[in-house]
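[1] here is the input, now give the coordinates:
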Amino acid sequence: MQTASRIQKNPIFSSPDLGLLYLRLTGALLLFYVHGLPKVLHYSTELQHIEDPFNMGRAFSLWFAIFAEVFCPILIALGVLTRLAALPVIGLLAVAMLAVHPDWSIAEGQFGWLLLIVFGAIALAGPGRYSIDAQRGRA
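    The predicted structure follows:
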């Protein structure tokens, strides 16, 4: 019981900033690994299968997806321009859920909706003090 009491009194363990760090790192890693990395590794195949909901060209759609799912998660994980970097991710996920897959039930689209919640929370809350943004006074 004494150990639990010490942990609760230690500000690093009860810090919302630690929660934001965890949210940034895990959300960014998940998005990068599940969606971004396969697009880069299998670019030609992805180019043939990616949806183009606004008729801007498959190449543009894929490059925007790579930007939002590879480069933005790296910035978010590091805590660099965090709120700004979350916006393309939110935009991409919103298009995917509302324009590309509007017929999906909540259960079918739960991964996308959860990612929207994660990156929406990051955009609203910011990176927290364990970030490069905070070290530069921009959190």
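[2] please count neighbours and contacts with C-alpha atoms only from this point.
    Fine.
[3] which parts of the protein are strands?
    Counting by DSSP state E, the chain has no strands at all.
[4] ranges for the helices of it?
    Ranges of helices in the chain, per DSSP state H, are 2-9, 16-31, 37-41, 43-49, 58-66, 72-78, 82-95, 110-125, 132-135.
[5] of the ones you listed, flag the one that's most buried.
    helix 72-78 (a mean of 23; mean count of other Cα atoms under 10 Å).
[6] which strands and helices lie in contact with that helix?
    With contacts taken as 3 or more Cα pairs under 8 Å, 6 or more residues apart in numbering; DSSP states H and E, helix 72-78 sits against helix 16-31, helix 82-95.
[7] now render the ones you listed as a markdown table, adding distance to R6.
    Formatted as a markdown table, the helices and strands packed on helix 72-78 follow (distance: least, Cα to Cα, whole Å):
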| stretch | distance to R6 |
| --- | --- |
| helix 16-31 | 17 |
| helix 82-95 | 32 |
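[8] now the second one, please; I'll put the structures next to each other:
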Amino acid sequence: MNASQCDERSGDVGLLFLRVSGGLFLLCVHGMPKLLDYTAQLQLIEDPFHLGAHLTLILAIFVEVLCPLLVVAGVLARLACLPILFVLLVALLLVHPQWTVAEGQFGWLLLILFATVFIAGPGRLALNTRLPGVLRHA
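    Next comes the predicted model:
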């Protein structure tokens, strides 16, 4: 294996680590609590677009459960990053505009992480590389 192949492999491993760790973090810390305790979360969810608590929570569950699973698997990863990035920006800029960078640091770090996956793509260690057609190029 030459140096170029080694660099490519380590880049793919890095993207895999980024996708899996970031996706599982978002899923476990934000998505699963909403999914598993739906009723309690209805009382807590912010509704910045006045869609109603139920619809807002359903959309949040989609973004924080389904999208991270797609990112972890590397299937439609770039597309799955878009709703995540949107929700993070809404949370940081509209829902919690009073937060300092220090108070919102985890949100900003998640924004950086998922923006990186969006820019770089899932890498070659992703399920989409094994799937035919449109999923390979997304």
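[9] care to give me the TM-score?
    Once the chains are laid over each other, their TM-score by TM-score structural alignment, normalised by the length of structure 2 reads 0.89; 133 aligned residues with a Cα RMSD of 1.9 Å.
[10] which one of the helices and strands packed on helix 72-78 of structure 1 lies nearest to Q48 of structure 1?
    Judged by Cα to Cα, the one of the helices and strands packed on helix 72-78 of structure 1 that comes nearest to Q48 of structure 1 is helix 82-95, at 18.4 Å.
[11] against structure 2, where does the closest one fall?
    Counting by TM-score structural alignment, helix 82-95 of structure 1 pairs with residues 77-90 of structure 2.
[12] pretty sure L26 of structure 2 is touching E64, no?
    Yes: the pair L26 of structure 2 / E64 is scored as a contact, 6.3 Å apart, by Cα atoms under 8 Å.
[13] how many neighbours does the residue nearest to P83 of structure 2 when sequence neighbours are not counted have?
    Spatially, and ignoring its direct neighbours in sequence, P83 of structure 2 is nearest to V63 (6.0 Å; Cα to Cα, 6 or more residues apart in numbering). Each residue near V63 of structure 2 was counted by other Cα atoms under 10 Å, and the total is 24.
[14] residue contacts, the counterpart of V63 of structure 2 in structure 1?
    In structure 1, the residue matched to V63 of structure 2 (TM-score structural alignment) is A68. Residues in contact with A68 of structure 1, defined by Cα atoms under 8 Å, 6 or more residues apart in numbering, are G36, A85, P88, V89, L92.
[15] quick check, nearest of the residues you listed to R129 of structure 1?
    Proximity of the contacts of A68 of structure 1 to R129 of structure 1 (Cα to Cα) peaks at A85, which lies at 16.9 Å.
[16] tell me the contacts of that closest one?
    A68, C72, P73, L75, I76.
[17] just send those back as JSON lines, with distance to S44 of structure 1 too.
    Listed next are the contacts of A85 of structure 1 as JSON lines, based on distance: Cα to Cα, whole Å:
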{"residue": "A68", "distance to S44 of structure 1": "18"}
{"residue": "C72", "distance to S44 of structure 1": "22"}
{"residue": "P73", "distance to S44 of structure 1": "22"}
{"residue": "L75", "distance to S44 of structure 1": "25"}
{"residue": "I76", "distance to S44 of structure 1": "27"}
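[18] quick one: the residue nearest to P83 of structure 2 from Y38 of structure 2, how far?
    Separation of V63 of structure 2 from Y38 of structure 2 (Cα to Cα, to the nearest Å): 15 Å.
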